[in-house]
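>>> Quick one, fold the following:
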Amino acid sequence: MSADYSFVADAMKQAVPWVKTSGVEFPEVAGDRVVAELPDAAETRNHVGGPHAAMIFGLGETASGAVAMAAFAPHLGKATPLVARSEIAYKKLALGVLRAEAVLGRPADEVVAELDAGARPEFPVNVTVTNAEGVTTAEMVVVWTLKPNR
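The predicted model follows:
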């Protein structure tokens, strides 16, 4: 039996107002992988007609946050997920609807074991952003931490 992650999309839209405002949707959500999509909107484009870099970064970071929420939802009463650092590489001009695939870079049980041992664990989420044709337009790594609630 697989876990139910249907709560993640609504939770992200409630917890992070930008997600709802930007129109990000979550067509696929699992415990270690999320796909998020950003619609093409004229008001979010840059000077060359594609989504502004801030929108691309926001999509990738949002997808990574959805992975953190899905992977660690049972533990959010004892820790708060926060971004520790991130890096993005813009590979090709992005045009149209974008898709970000975010994948948890460490097994969740290892991260939780560190948290339970009193540490403030970090875990990477690897994100690939593609256009409607499936061409990679950006790659990023978002390193998250679970900050123990005191």
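>>> Please make it C-alpha for all contacts and neighbour counts, starting now.
OK.
>>> Run a quick check on Thr136 versus Leu93, I expect a contact.
No. If you go by CA atoms under 8 Å, Thr136 and Leu93 don't touch, sitting 9.4 Å apart.
>>> Comparing the two, which shows the higher neighbour count?
Taking other CA atoms under 10 Å, Thr136 and Leu93 do not tie; Thr136 has more neighbours (19 against 15).
>>> So the residue nearest to Glu61 when sequence neighbours are not counted: helix, strand or coil?
Closest residue to Glu61 apart from its sequence neighbours, by CA to CA, 6 or more residues apart in numbering: Val142 at 6.8 Å. Reducing the assignment at Val142 to three states with DSSP: H, G, I helix; E, B strand; the rest coil gives strand.
>>> From Val19, how far off is Val142?
Distance, Val142 to Val19, using CA to CA, to the nearest Å: 17 Å.
>>> Please apply the same query to Thr136.
Taking CA to CA as the measure, Thr136 falls 22 Å from Val19.
>>> what does Glu25 give?
In this view, Glu25 and Val19 are 8 Å apart by CA to CA.
>>> same check, this time on Ala9
In this view, Ala9 and Val19 are 9 Å apart by CA to CA.
>>> what does Val29 give?
For Val29, the distance to Val19 (CA to CA) stands at 15 Å.
>>> show me where the protein has helices.
Ranges of helices within the chain are 7-15, 17-22, 53-72, 108-116, based on DSSP state H.
>>> Single out the most deeply packed of the ones you listed.
The highest mean neighbour count among these, using mean count of other CA atoms under 10 Å, belongs to helix 53-72: a mean of 24.
>>> quick one more, to check against the first:
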Amino acid sequence: MNPYDMIRAHMMRTIPFATHTGVEITRITDGEAEAILPATPETQNHIATPHAGAVFTLGETASGAAMAGAIAPILLECRPVAAEASIKYLRLAKGQLTATGKTSIPGAEALSALKAEGRIQFDVNVSITDETGELVNEMTVAWHVKSG
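Predicted structure coming up:
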């Protein structure tokens, strides 16, 4: 099993709220990740669109997976914390959602800073599309990562 698959499996086991909402991480690479939120009655709101809380959980999960992918070689030696997040609800979503997170800096830069300074802060930008492929949400999560 490659390190990214190991991170994905670990995150799916250790983030029970994301699992409870039905979020599934489908891909992790160096500084990028993808997660889905299936369309279910439990994740919908009163107008039959994805509930804002479930959408936020989807985006935050994708951001955490992208962050973890960026620092994969030393992830177990670090303490990452989501320090701030913002989300824009651009239009009503239809059906299953897909969130794609990308770190604002390359993984190599994050690793170098962590090794040199023992901490780093960076954003993960997340785009969320619905089953039609339309962009429905944009999210930014600021991650603070401390080594040791």
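>>> TM-score them against each other, please.
Scored by TM-score structural alignment, normalised by the length of structure 2, the superposition of the two chains gives a TM-score of 0.91; 147 aligned residues with a CA RMSD of 1.6 Å.
>>> ok, the residue nearest to Glu61 of structure 1 touching Gly105?
No. Counting by CA under 8 Å, Val142 of structure 1 does not reach Gly105; the two are 9.7 Å apart.
>>> out of the two, which sits in the busier spot?
Val142 (25 against 16).
>>> list the contacts for that one?
Contacts of Val142 of structure 1 were listed using CA atoms under 8 Å, 6 or more residues apart in numbering, and they are 61, 64, 83-87, 124-127.
>>> Same check on Arg106 of structure 1?
123-124.
>>> who wins for proximity to Glu37 of structure 1 among the helices of structure 1?
Closest approach to Glu37 of structure 1 among the helices of structure 1 is made by helix 53-72 (7.3 Å; CA to CA).
>>> now that closest one against helix 7-15, angle please.
Calculated by axes from the mean of the first three to the mean of the last three CA atoms, to 10 degrees, helix 53-72 of structure 1 forms an angle of 130 degrees with helix 7-15.
>>> Please enumerate residues in contact with helix 53-72 of structure 1?
Helix 53-72 of structure 1 is contacted from outside by 5, 8-9, 12, 19, 24, 29-38, 44, 46, 81, 88, 98, 100-104, 108, 125-129, 138, 140, 142, 144, using CA under 8 Å, 6+ apart.
>>> go on, stretch 118-129 of structure 1?
Taking contacts as CA under 8 Å, 6+ apart, the residues outside stretch 118-129 of structure 1 that touch it are 56, 60, 63-64, 67, 84, 98-106, 111-112, 114-115, 136-148.
>>> Go through that stretch and flag the buried ones.
Within stretch 118-129 of structure 1, the residues that count as buried by 16 or more other CA atoms under 10 Å are 121-129.
>>> Sort out for me which of these are in strands.
Counting by DSSP state E, the part of those found in strands is 122-129.
>>> neighbours around Asp25 of structure 2, how many?
Asp isn't right for residue 25 of structure 2; it's Ile. Ile25 of structure 2: 25 neighbours (other CA under 10 Å).
>>> and if you look at Thr103 of structure 2?
When neighbours are counted by other CA under 10 Å, Thr103 of structure 2 registers 28.
>>> how far does stretch 97-107 of structure 1 sit from the chain's center?
Counting by CA atoms, centre = their mean, to the nearest Å, stretch 97-107 of structure 1 is centred 6 Å from the centre of its parent chain.
>>> And for Thr132 of structure 2, the neighbour number?
Neighbour number of Thr132 of structure 2 under other CA under 10 Å is 11.
>>> any idea how far the closest residue to it other than its chain neighbours is from Gly133 of structure 2?
Spatially, and ignoring its direct neighbours in sequence, Thr132 of structure 2 is nearest to Lys94 (7.2 Å; CA to CA, 6+ apart). Computed as CA to CA, the Lys94 of structure 2 to Gly133 of structure 2 distance reads 10 Å.
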